[in-house]
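Colleague: need a 3D model of the following:
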Amino acid sequence: MTEQHATPVHRHEYQVPPYRVDSLELEFSLDEEETLVKSRLHICRNDGINPHEPLHLFGESMELLELSLDGKALRLGDYLLKSDGLSIALVPAQFTLEITTRLQPQLNTQLEGLYKSGGMFCTQCEAEGFRRITYFPDRPDVMSRYTTTVIADKARYPVLLSNGNPVERGDYDDGRHWVRWEDPFPKPSYLFALVAGDLACRRDTYVTTSGREVTLEIYTEHENIDKTAHAMASLKRSMRWDEEAYGLEYDLDIYMIVAVGDFNMGAMENKGLNIFNTQYVLASPDTATDTDFENVEAVIGHEYFHNWTGNRVTCRDWFQLSLKEGLTVFREQQFSAAMGSAAVKRINDVRILRNHQFPEDAGPMAHPVRPDSYIEINNFYTATVYNKGAEVIRMYHTLLGEAGFRRGVDLYFQRHDGQAVTCDDFLAAMADANNVDLSQFSLWYSQAGTPKLRVRDEYDPATQTYTLHVSQSCPPTPGQSEKKPFHLPLTVGLVDTDGKDLPLQLDGESHALDTAHRVLEIREAEQSFRFVNIPKRPRPSLLRGFSAPVELDYPYTAEDLAFLFAHDSDPFNRWEAGQRLMSDLLLEWTAKGIGKLPQPLLKAIQETLAHKALDAAFIAEAITPPTEAYLAEQMQTIDPLGIHASREALRQQLAQGLAKQWLSLYQELASDNTAYRPDGDGAGKRRLKNVALGYLSCLHSESEQTRCLEQFRQATNMTDQLAALALLADTEGEVADVALREFYERWQREPLVVDKWFRVQAMSKRSDALDRVVALIEHPAFELRNPNKVRALIGAFCQANPARFHAPDGQGYRFLADNIIALDGINPQIAARLAAPLSRWRRYDSKRQEQMKLELERILKTQKLSNDVHEIVSKSLAN
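Modeller: Take a look at the predicted model:
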């Protein structure tokens, strides 16, 4: 490497900022060629700081025009200007600093700081984007009150938005206008936001529990405003739920959401002005699937819940990122479970965890929920911080109970409202509110890796006692070879021979608790739990509700799993039994060759289909085989083609063995003429219908291809049309090409629908999938500068189509490396996120290892490689 890359930042090096900014006034003069930003910072030295401590302000990718201290202009000799900021050596204890900078937002392809998306100005300041706007102590523990004035041409940009409440506005004689915004709540710079554009607005109101009326506004391009009704309804449901579940009311007079087409993330919780990726705001039956509707509701809720868990109480430093994200993901999960099927929501949450976070924990980028160091903070917006972090919060909830968890949250807000704090502060609130010792629980924040729980049992008919022996371990991860035992909840039930839950009484207790399950607290490397008054040997239902983010090892037989699949009262474990039944078979087939479908599995699927008491959404999940990504994690050396072949063989044999049931089920559900509603019942039935259609398509008959084509052409909603298109895209021949062409011609003016068109082709099972993806890179609708397009085409192929990405010729690896290199110069954050599939090269056979390693080395040799990509690639090669 010819360039110098950044050195790591370490958590233990944290120091209180020497200076605080009590308030600042910002003025933005927006223009097509350049934007001028004037800032006035009211700065005070913090107590106990050496008066000779220089003032350092972060800043990059902008031009400094003017700098003055207490009205006196500073010259270059009065300060030191570097590529990453400026320093002033001698400053008074209290002073005002005025800065003028010049930006070119239209050239900002990194989409951090102030940039343009189409004809709109917008910002993204988390994590370190504010330093691309003006010079500032851009760190989350510097909290200030902001007043922002936005000036722009009134004809081009009639809408001017920022944080807080609008307090003044006016017009200039030259056609420009201005709006001034005041945010009464101190906030860190990462929560600053600005939007300017010609936008339509959906407006509504919400009355809080205390009787305050809040104005709600959702902004988007004029042609999309009719797709925002679901987002508005989701926002109002989120506000009501947060009041009822946590007693938390919104605190400003106005709450705004803006939908942006070019966005690195899903959405951003800026105080009072949330900026969203369009895919999490826009939804109509014609253009959005049931999953899209669910995602809009979930992300709207997530960002709204951040108003308290992230904004009112924020992070001291970026090592504490899960303090806000893990907590808010958990709150989002609770909300979504309350709005729909709690069982299916839990299944989907765990599937995400296993498909994305477990591999992360087992790879070169493994890190604790609270990392100890980083080079580029953007690389730590990970499944570990978000999804495993949410599981850590869920374990608090399980261990302390709902009432105990609420006491802890209330104390957390009482102690820390308006502060920037740490994960330790949250743990202390939980412990103090419930008078419990959670010191061992803190290891979840400091130890990486997925713990392994090994459970063995024994039954004594003479004493009618049943004993569970539990041991835990955690494999080494980079920088952590030895692990201490975790404190975790193991939720268990015991199922009798009739499929009923037994009363649970531990040895030494006076009576059985009136509950179907018990939470066992695991604290030691080995523990035993003896249950009494058990008349016959039960079947254990272990880790109910997936009570801890662990891998469970218990020697279930196929008969045990089939029984639990049919009878377990815990929905998650019922699903889990079926998944493990299929997983065990698929892994055996992958290792030893594809065999014949066992009758017990066929019967279990058949009985699940006929179970009238189960809701359609749950049945759809239960009869779908484990993903290829999940199966890969169960193998020492991953065989992507073998896994794919085995899974396809299972689907085909289930299709043949239950052909009549699939057809009957499909016809019954397809005959339902109920008008489309994106509710749980309707979505579940559509999901089950399309799973049945998927099995029928495995019969590979002309009639089934015709059935798919008929659904594709006659569908009255995007869910059904896209499901049929995806099945057709997996087939060879002219019919698939015709359907893909028809779909694009119909929806080419809908960018989010075109993304679906890209994704369907990227995930196709066809042998020529890579060739088609390469060709689509040149398609007029594809834009490498747009993160949604990159994720839909390149990301979907490399991360969600393992059989084609890992083709033996290694061309998938070269394709990915080429695009990482090309994208790094445009948007390093997105380029780095694409690198994950190459990072785990050691898990594959020697030939694939060599091919992937060569591509990683080629990326590393690239001139002017960003810190984002350099960190991922160098760690992948080193660990």
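Colleague: make it CA atoms for all contacts and neighbour counts henceforth
Modeller: Will do.
Colleague: am I right that residue 66 is in contact with residue 100?
Modeller: Yes. Taking C-alpha atoms under 8 Å as the definition, residue 66 is a contact partner of residue 100 at 4.9 Å.
Colleague: okay, those two: which has more neighbours?
Modeller: Neighbours were tallied for residue 66 and for residue 100 using other C-alpha atoms under 10 Å; the higher tally belongs to residue 100 (21 against 14).
Colleague: now that one, what's its secondary structure?
Modeller: strand (DSSP: H, G, I helix; E, B strand; the rest coil).
Colleague: how many neighbours does the spatially closest residue to it that is not a sequence neighbour have?
Modeller: Nearest residue to residue 100 in three dimensions, chain neighbours excluded: residue 38, at 4.4 Å (C-alpha to C-alpha, 6 or more residues apart in numbering). Taking other C-alpha under 10 Å as the criterion, the count of residues near residue 38 is 23.
Colleague: contacts for the helix or strand containing residue 38, please.
Modeller: For residue 38, the enclosing helix or strand under DSSP states H and E is strand 35-45. Counting contacts by C-alpha atoms under 8 Å, 6 or more residues apart in numbering, the residues outside strand 35-45 that touch it are 18-30, 51, 92-105, 133-134.
Colleague: now the second one, please; I'll put the structures next to each other:
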Amino acid sequence: MRTETGQVFHLKDYTPTAFEVERIDLTFELHPTETKVAARSILKRRKGAAADAPLEFDGDELTLDALRIDSIDVPDSDYDVGPDKLTVRNLPASDPFEITIETTLSPETNTQLMGLYRSSGNYCTQCEAEGFRRITYFYDRPDVLTVYTVTIIAPKDVPILLSNGNSLGTGNYDAGRHFAAWYDPHPKPSYLFALVAGDLGVITDTFITMSGREVELRIYVEHGKEERATYAMDALKRSMKWDEDAYGREYDLDIFMVVAVSDFNMGAMENKGLNVFNDKYVLADPETATDQDYANIEAIIAHEYFHNWTGNRITCRDWFQLCLKEGLTVYRDHTFSQDQRSAPVKRIAEIKTLKAHQFPEDSGPLAHPVRPATYKEINNFYTATVYEKGSEVVGMIRTIIGPAKFREGMDLYFGRHDGQAVTIEDYIACFADVSGVALDQFMLWYNQAGTPLVSASTTYDAAAKTLSVSLEQTVQPTPGQANKSPMHIPLAFALIAPDGTVTTPSPDETGHEGGVLELTKRSQTFTFSGIEERPVLSLNRGFSAPVNLQIEQSAGDLAHIARHETDGVARWQAINASATDLLIKASKVARDGGDLPSADDLADILIAATQDDSLEPAFRAQVLQLPSEADIAREIGSNIDPDAIHTARRFAFDAIARKGEALFARLSEDLPDGAYSPAAEDAGKRALAAMALSYVSAAVDTPSRAKAAYDAADNMTMLAAALQILVHQFPDAEETKEALADFENRFGDNPLVMDKWMSIQAMAPGAATSERVIELMDSPHYNAGNPNRVRALIGAFSAGNPTGFNRADGQGYRLLAKVVTETDPKNPQLAARLLTAMRSWRSLESGRQEEARRALVAIQSTEKLSTDVSDIVERTLN
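Modeller: All right, here's what the predicted structure looks like:
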């Protein structure tokens, strides 16, 4: 484990390596505690490097067994070696030369799950961001691309031996061992190296590419789980076809493999030709997976496959450019999912995720630009800002230059930079070159942290028949960035006439195509002529820019948008804004005292949309989801009392439930006919039925309906939905206790399903939940060494339960601090991720603030913190 060093890395300090690596040959002799690794590399001096430049390779907890140059042992006087670095001097004057490094590893005891480790008896690697240095001394950085040949030697009871690229063959190595050799012809950085070995089941298929090549597809899972991987295979084939159609990107190897493992720090990893997945995002069947699980599998399979071009064939010059592969690939998987399912519903889900995770990050102590200028621990920058905001930035480019030029720019990017490690500037230049649009100011989206606030107002002049739209932008100060420059903000818009007609005219002062207002100054006014009657402005349609929007609009204007907008996302935004306004007012009353405001008008809006059969069920389900308690807290911004927010939201929810009881009762039973299908249409019907069940259960104030739905459910989606209603609305009812016991009895041998059981309980609102979480930590279903189990219980509690976690006496904070400090020595990356739940502690009321501060100080005072955790706690406290 790398402990606190205090070293800070700066973008401005980037320098290339002194040597290039022409190829590397790796040989692994696998053993649970004594795996031997021989790395033979061919190097040459980079042009311009000093003749006496030493070779400096990275390492992490390594022990050097042998070091040879051109087959000759290197004298002790010519090198310095430690666990984290190897420096070699007096190198051969002629190029190229060969260096061989031998190390010994213990995969069995590698609890960090970085480098080479064992999961359920199988060998696996995870090398992003800096895991390869835990295998051998090497240039463990993304700008060193080379060709890999890998030989894996293992006992014959380890039958599956996999690595990147195409197979070179297999055979017997000696009496008790066999081998497999792999060759990847595409130069790649070390973070994309992968090895998997074990006894696994497999399903196979083929895909015919656009040029007519046949690609073999394999998905490896634990034996007995093969049938649960069929949806992942279907999603993979659809992803491959979509990338050909949407971007002209064809797969480039003879085989594509996915391996599902149960111990994994991330969702998945895009290693070239050999993707390694958390089994949560591969395994599914109707009895054990929800509709959301199916959608996640589809999206993440696509994401990792799309990395083949945006991340693998073209990679990052350095880790500061991480958004170049992640933000871009998230954008690609988002648009894929929008094409596969309902585009507006998927877009709404993306907006909700962005606001729930990235907006708080942007407004707190962990704020950083999409491309950070400094970092202490790169693992801590796999964030919502890099991924989700990075995706939004790509979408804004498309909005500014248009779909056709965006595709042309992507084609240029693929053609110009294939096989290279590049920067954000390289990427943006492609779009500027094809469109002729200056994007210098737009680069601020990559270099400035913080969520811009756009204030908007309209003035209608009936005599002149003109409408003026005034916009002003503010970007709040963030750590290290006090004075911000105005951003280039594209705001899609429409004008909705009194009769409901929707138009997208061009402002008088621009010759641009209508539909987008480009805000580039601190403040600007746009004027529209020939407007016969005062329209209502619908601004930031489709959420075209990731900004906070403050607009002077009446409740009547919002209702007009909600009734007539043809853009589904904008329609939802209007309804959501109405709900947010009411819930903020109610929360402040609940905190300060007084009569809570009526929810009748909001109920009317929601009920009207819900009973509109012309709207797809999935959209109506989204409409019924009131802003979450975290959403309300974010909008309030300071002096937050989570209990008051919960009271206000529950009051509004119950009022809507009572007013729409008959409608909700009918919709709760309107489920798809026939056998279960994860298809979007059926999933939408189930989503609406589940939301309606939640409301009607509140209206009748009895667990009977939810328990009946639980008993009748023939799929995990409705079973989990009914269980959540019972646990969250009727925690002490006998029906709830029966359902929890039944669920455990039926699925106790399936860890992924029991994750749902733990998460549902961990997110039950109320102060008492922290005690239940402590009890569940002693449950046989909880495993502190498995990231999925820890995230399902502790992560769900700390990040998804505002009232339970933010308990006034600080018990929730102390519990998290205990788990973080206990996890850190074994898995620093997991511990640091959990700790980010504390990022918004300063926005709480003073009593909770003090309890949170004490917990953070306790973590900081722990001896030998990892760099991962010390970095997060330091920034969170500052």
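Colleague: picking that back up, any idea which helix or strand comes after the strand holding residue 38 of structure 1?
Modeller: Next along from strand 35-45 of structure 1, by DSSP H and E: strand 55-58.
Colleague: show me what that next one is packed up against.
Modeller: For strand 55-58 of structure 1, the elements it packs on are strand 85-88, judged by 3 or more C-alpha pairs under 8 Å, 6 or more residues apart in numbering; DSSP states H and E.
Colleague: average distance between the strand it packs on and structure 2?
Modeller: On superposition with structure 2, the mean distance recorded for strand 85-88 of structure 1 (mean C-alpha distance after the TM-score superposition for structure 1) is 0.7 Å.
Colleague: what does that strand correspond to over in structure 2?
Modeller: Counting by TM-score structural alignment, strand 85-88 of structure 1 lines up with residues 85-88 of structure 2.
Colleague: what's the mean distance for the strand holding residue 38 of structure 1 versus structure 2?
Modeller: Between strand 35-45 of structure 1 and the corresponding residues of structure 2, superposition yields a mean separation of 0.6 Å, by mean C-alpha distance after the TM-score superposition for structure 1.
Colleague: what's the longest strand in structure 1?
Modeller: Longest strand of structure 1, by residue count under DSSP state E: strand 176-188.
Colleague: the helix or strand just after that one: how far from the chain's middle?
Modeller: Tracing the chain past strand 176-188 of structure 1, the next element assigned as helix or strand by DSSP H and E is strand 194-197. Computed by C-alpha atoms, centre = their mean, to the nearest Å, the chain-centroid distance of strand 194-197 of structure 1 equals 26 Å.
Colleague: just stretch 768-775 of structure 2 next, same as before
Modeller: When C-alpha coordinates are averaged (C-alpha atoms, centre = their mean), stretch 768-775 of structure 2 and its chain have centres 28 Å apart.
Colleague: likewise for stretch 833-845 of structure 1?
Modeller: Centre to centre, stretch against its chain (C-alpha atoms, centre = their mean), the figure for stretch 833-845 of structure 1 is 20 Å.
Colleague: ditto for stretch 648-665 of structure 2
Modeller: Its chain's C-alpha centre lies 33 Å from the corresponding centre of stretch 648-665 of structure 2 when counted by C-alpha atoms, centre = their mean.
Colleague: which part of structure 1 matches it?
Modeller: Following TM-score structural alignment, the partner segment of stretch 648-665 of structure 2 in structure 1 covers residues 646-663.
Colleague: what ranges do the strands span in the stretch 351-500 of structure 2?
Modeller: Taking DSSP state E, counting those that start in this stretch as the criterion, the stretch 351-500 of structure 2 contains strands spanning 374-375, 421-422, 452-461, 466-475, 489-496.
Colleague: read off where the second one ends up in structure 1.
Modeller: For strand 421-422 of structure 2, the aligned range in structure 1 is residues 420-421, judged by TM-score structural alignment.
Colleague: how far apart are the matching stretch and its match in structure 2?
Modeller: Relative to structure 2, stretch 420-421 of structure 1 is 0.3 Å off (mean C-alpha distance after the TM-score superposition for structure 1).
Colleague: A helix includes residue 275 of structure 1, no?
Modeller: No. The assignment for residue 275 of structure 1, made by three-state DSSP, is strand rather than a helix.
Colleague: residue 77 of structure 1 versus that one, what's the distance?
Modeller: Relative to residue 77 of structure 1, residue 275 of structure 1 is positioned 40 Å away (C-alpha to C-alpha, to the nearest Å).
Colleague: which one's more surrounded, these two?
Modeller: Just comparing residue 275 of structure 1 and residue 77: by other C-alpha under 10 Å the higher neighbour count belongs to residue 275, 28 against 8.
Colleague: correct me if wrong: that one contacts residue 268.
Modeller: Yes. Shown here, residue 275 of structure 1 and residue 268 form a contact pair, counting by C-alpha under 8 Å, at 5.3 Å.
Colleague: counterpart of residue 218 of structure 2 in structure 1?
Modeller: Using TM-score structural alignment, residue 218 of structure 2 sits opposite residue 217 in structure 1.
Colleague: residues contacting the helix or strand hosting that match, please?
Modeller: Using DSSP H and E, residue 217 of structure 1 maps to strand 213-220. Residues external to strand 213-220 of structure 1 that are found in contact with it (C-alpha under 8 Å, 6+ apart): 199-208, 225, 228, 232, 252-260.
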